[in-house]
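**Student:** Sequence below, structure please.
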Amino acid sequence: MDFVKGEKILVTGGAGFIGSNLCEKLLLLDNEVVCLDNFSTGKRENITTFLNDSKFTLIEGDIRDLDVCHGAMSGVDLVSHQAALGSVPRSINDPITTNEVNISGFLNMLVASKDANIDRFVYAASSSTYGDSEKLPKVEENIGKPLSPYAITKYVNELYADIFQRTYGLNTIGLRYFNVFGRRQDPDGGYAAVIPKFIKMLISHESPVINGDGSYSRDFTYIDNVIQMNLLALSTNNNQALNQVYNTAYGERNTLNDLIHHLKEFLKDFDSQISNLEIQFGPSREGDIPHSLASIDKAKALLGYEPQFDFQSGLKETVKWFWEMVQNVKT
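**Tutor:** Below you'll find the predicted structure:
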């Protein structure tokens, strides 16, 4: 498939981990990119290299402000909505802000997109929507009850997207992300994702703490596979593919113990002492699901999705990127 070219695309949360990688790829494909970010979780260094590109525009603003959302739509053809407050623990600690950003902010973006007659609204959904459903692999049409405020907000996004298509004719595509990892992911803070956090700790010769006994498993998904899915969703000419939600994953699961084993294996090529570091185990996290594995059959059939990176090859790339980043900081 020929990916989207020559369009003007609004990327909300464009300074974040996934958003900045998407902005970079869209610019390489000769699109105009408008990045809307309030830098609550996004980082300026993620977009520094784009700021001198005449096809890149930064709008510093908040999706909770409807006027900002309307203003960002000027001349835009497509919307990629990546802005959200992630993290299950954060949502348990502060459900109100999570709701304001992930539901009210999402609704603002839908309204602004409708009012601007946007061609397509692609948005970041979440595997957390599967909730207490124990069936594996996860199939898009079968979900359970949400297990956290965050999961509720992401499910409500899907409901709103469906209603806006039925009521206003706004075409949408939701991408249920499964444990995305890769370059530019934030390793710091109380809500850091497990992979960048563990890499940084191991490089610093600190002992990571696994929540539980390490048997919980995830469909860890490398960033380049996720970017491919976003490009396919923005580009598809298949009308059957529109107004759907898709698992965005690799389609294999690995335990947290597997993760640590591979991290130590890959990092010892840079620092042999890392392989000797002890791993600690703590209590399981509230709101966590034990196992996650996606079926990607629907994405393959309707979007032509073919993930290029399995868990180990993506992890090797990620380890290399973080190691080089740490060395650059030292110099």
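**Student:** drop to CA atoms for contacts and neighbour counts, all remaining ones
**Tutor:** OK.
**Student:** in the stretch 101-250 of the chain, which spans are strands?
**Tutor:** According to DSSP state E, counting those that start in this stretch, the stretch 101-250 of the chain carries its strands in the segments 120-126, 172-177, 180-181, 209-211, 217-218, 221-222, 244-248.
**Student:** how far away is residue 165 from residue 173?
**Tutor:** The gap separating residue 165 from residue 173 is 10 Å, by CA to CA, to the nearest Å.
**Student:** Looking at these two, which one has more neighbours?
**Tutor:** Set side by side, residue 165 and residue 173 show more neighbours around residue 173, with 24 against 15, by other CA atoms under 10 Å.
**Student:** Surely the more buried one and residue 233 touch.
**Tutor:** Yes - contact criterion CA atoms under 8 Å: residue 173 and residue 233 qualify, at 6.6 Å.
**Student:** Need the overlap of contacts for those two.
**Tutor:** residue 122 (CA atoms under 8 Å, 6 or more residues apart in numbering).
**Student:** what about residue 71, neighbour count?
**Tutor:** Counted with other CA under 10 Å, residue 71 comes out at 13.
**Student:** Residue 99 too?
**Tutor:** 21.
**Student:** nearest residue to it other than its sequence neighbours?
**Tutor:** Spatial nearest neighbour of residue 99, chain neighbours left out: residue 153 (6.2 Å); criterion: CA to CA, 6 or more residues apart in numbering.
**Student:** how far away is that neighbour from residue 97?
**Tutor:** Taking CA to CA, one finds residue 153 at 11 Å from residue 97.
**Student:** In this structure the residue nearest to residue 99 contacts residue 95, no?
**Tutor:** No - using CA under 8 Å, residue 153 is not in contact with residue 95, being 9.5 Å away.
**Student:** one more to line up against the first:
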Amino acid sequence: MRFKSWSERRQYSKKKRQEKHLQRPTLPDGTKLITFPIQDGDGDCNGQNSKKEWIMNPNGKSYVCILHEYVQHALKKQPTYKFTELENAATPYAAAVSINDMQYGLGYGTSKKQAKSEAARATLELLIPEMRSKITADSKTGGSSASKAQDQDLSFFDEIKIEDPRVAEFCTKTTEPSPHDILLTCLQRNFGLGEMKISYKGHTLKHQKNEFTMTVGKHTATVICKNKRDGKQRASQAILQALHPHITSWGSLLRLYGNRSAKTFKEKKLEEQEITLLQSKAAVNSPNFAILDKLKLELKKLKEKRDAIKPIGEFTPYDNEHLPTLSSSNLKDVDL
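**Tutor:** The predicted model follows:
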């Protein structure tokens, strides 16, 4: 096109840009995008030092789809699921999500698909704090008031980083377990009793400061602290961050290993009452088969727990004098 002056050309170009901007596609109303930094393969977050980010639209997607999209793009990992069958008529299936050999969310349901979805939902609440508001909005009718109250209690810790030096003080004031207690619970659940040994080492520095070093397996953390007690908690926070590089807030660790992750006193009391009620089912001059069945079930669970930590074989040393020798005559008798 030809123009009489430069001003006409500028006006025409400006008008075309405005028309192009109006024709640009827009997202529907109510769409909430989630932006999170991309981590490398070792779990290091590049959100502060790098501009690598991933934008995800969770609307219209299942919890399993959102979890896989987040883990694959942001963490460069692949989630795995472990299914178990429970002797419970209401929720006979359970699923657990593991990322980098660390267990995160648990889910229960009437089918494996539902258990998988619930496990993915619980994992998303731990990995993406922004998803918790969407999940809560989606389950307004299904969630109980007690669980909502517990989530509100821990919302304060969602804004606190795992290695924040104020974590131990906040946990003491809110009667939450200390970072060292959280670390012990984490090691017991993921590695078993006695599998991971914790070693401590500290020495005094100048200006009334101390250096405290904690080693757990292949992870080592060294912190500068006021005293041994403070160093123990600070080092535990650093080890927990190394074990869970995909979690950023202390609130997620409390949901994973805190008091609410284990059975409450009320739940234990209900289990005791169930056993007490079985005594009323006994008949005259005959054994109580209800209690015997309950005992058989508990012994079966105990056997499965012991078999899970049982060694696969025994090591028997031999002397060189008693070792059998192989020759061409007896080689054919050896079972290769």
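**Student:** Need the TM-score from the superposition.
**Tutor:** The TM-score (TM-score structural alignment, normalised by the length of structure 1) is 0.25; 145 aligned residues with a CA RMSD of 7.1 Å.
**Student:** rewinding a little: please report how far the residue nearest to residue 99 of structure 1 lies from residue 174 of structure 1.
**Tutor:** For residue 153 of structure 1 relative to residue 174 of structure 1 (CA to CA), the value is 13 Å.
**Student:** When these two are compared, which one has more neighbours?
**Tutor:** Neighbour tally, residue 153 of structure 1 and residue 174, criterion other CA under 10 Å: the higher count belongs to residue 153, 28 against 25.
**Student:** how much space between the more buried one and residue 125 of structure 1?
**Tutor:** From residue 153 of structure 1 to residue 125 of structure 1 the distance is 9 Å (CA to CA).
**Student:** Next: residue 21 of structure 1.
**Tutor:** 17 Å.
**Student:** And for residue 198 of structure 1?
**Tutor:** From residue 198 of structure 1 over to residue 125 of structure 1 the distance is 25 Å, taken as CA to CA.
**Student:** Show me which of those two is the more surrounded one.
**Tutor:** Set side by side, residue 198 of structure 1 and residue 125 show more neighbours around residue 125, with 27 against 22, by other CA under 10 Å.
**Student:** Name the nearest residue to the more buried one, sequence neighbours excluded.
**Tutor:** residue 176 (4.3 Å).
**Student:** got a list of what the one you found touches?
**Tutor:** Going by CA under 8 Å, 6+ apart, the list of residues near residue 176 of structure 1 reads 124, 125, 126, 127, 245, 246, 247, 248.
**Student:** The same query, at a cut-off of 6 Å, please.
**Tutor:** Taking CA atoms under 6 Å, 6 or more residues apart in numbering as the criterion, residue 176 of structure 1 is in contact with 125, 126, 127, 246, 247, 248.
**Student:** any idea which of the residues you listed has the most stuff around it?
**Tutor:** Within the contacts of residue 176 of structure 1, neighbour counts (other CA under 10 Å) peak at residue 248, which reaches 31 neighbours.
**Student:** Just the closest of the contacts of residue 176 of structure 1 to residue 221 of structure 1, please.
**Tutor:** Taking CA to CA as the measure, residue 221 of structure 1 lies nearest residue 248 of the contacts of residue 176 of structure 1, at 7.8 Å.
**Student:** measure the residue lying closest to that closest one once chain neighbours are set aside to residue 229 of structure 1 for me?
**Tutor:** What sits nearest to residue 248 of structure 1 in space, not counting adjacent residues and going by CA to CA, 6+ apart, is residue 177, at 4.9 Å. Distance of residue 177 of structure 1 to residue 229 of structure 1, computed by CA to CA: 10 Å.
**Student:** Likewise for residue 108 of structure 1?
**Tutor:** Distance, residue 108 of structure 1 to residue 229 of structure 1, by CA to CA: 24 Å.
**Student:** More neighbours: which of the two?
**Tutor:** residue 229 (25 against 20).
**Student:** so where do the helices sit in the stretch 51-200 of structure 2?
**Tutor:** 63-70, 112-127, 131-138, 145-154, 167-173, 179-191 (DSSP state H, counting those that start in this stretch).
**Student:** looking at those, which is buried most?
**Tutor:** Neighbour counts (mean count of other CA atoms under 10 Å) averaged over each of these peak at helix 112-127, with a mean of 22.
**Student:** Next, the angle helix 63-70 makes with that helix.
**Tutor:** With axes from the mean of the first three to the mean of the last three CA atoms, to 10 degrees as the basis, helix 112-127 of structure 2 and helix 63-70 are set at 50 degrees to each other.
**Student:** I'd like to know which elements helix 112-127 of structure 2 is packed against.
**Tutor:** Under the contact definition 3 or more CA pairs under 6 Å, 6 or more residues apart in numbering; DSSP states H and E, helix 112-127 of structure 2 sits against helix 63-70, strand 93-99, strand 102-109.
**Student:** want to throw the ones you listed into CSV with distance to residue 56 of structure 2?
**Tutor:** Below are these laid out as CSV (distance: least, CA to CA, whole Å):
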stretch, distance to residue 56 of structure 2
helix 63-70, 8
strand 93-99, 20
strand 102-109, 21
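**Student:** Residue 163 of structure 1: how many residues sit nearby?
**Tutor:** Residues lying near residue 163 of structure 1 (other CA under 10 Å) number 13.
**Student:** Please tell me how far it sits from residue 122 of structure 1.
**Tutor:** According to CA to CA, residue 163 of structure 1 stands 15 Å off from residue 122 of structure 1.
**Student:** Now distance to residue 330 of structure 1 too, for the strands of the stretch 101-250 of structure 1, in CSV please.
**Tutor:** Shown next, in CSV, are these (distance: least, CA to CA, whole Å):
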stretch, distance to residue 330 of structure 1
strand 120-126, 35
strand 172-177, 33
strand 180-181, 23
strand 209-211, 25
strand 217-218, 33
strand 221-222, 26
strand 244-248, 35
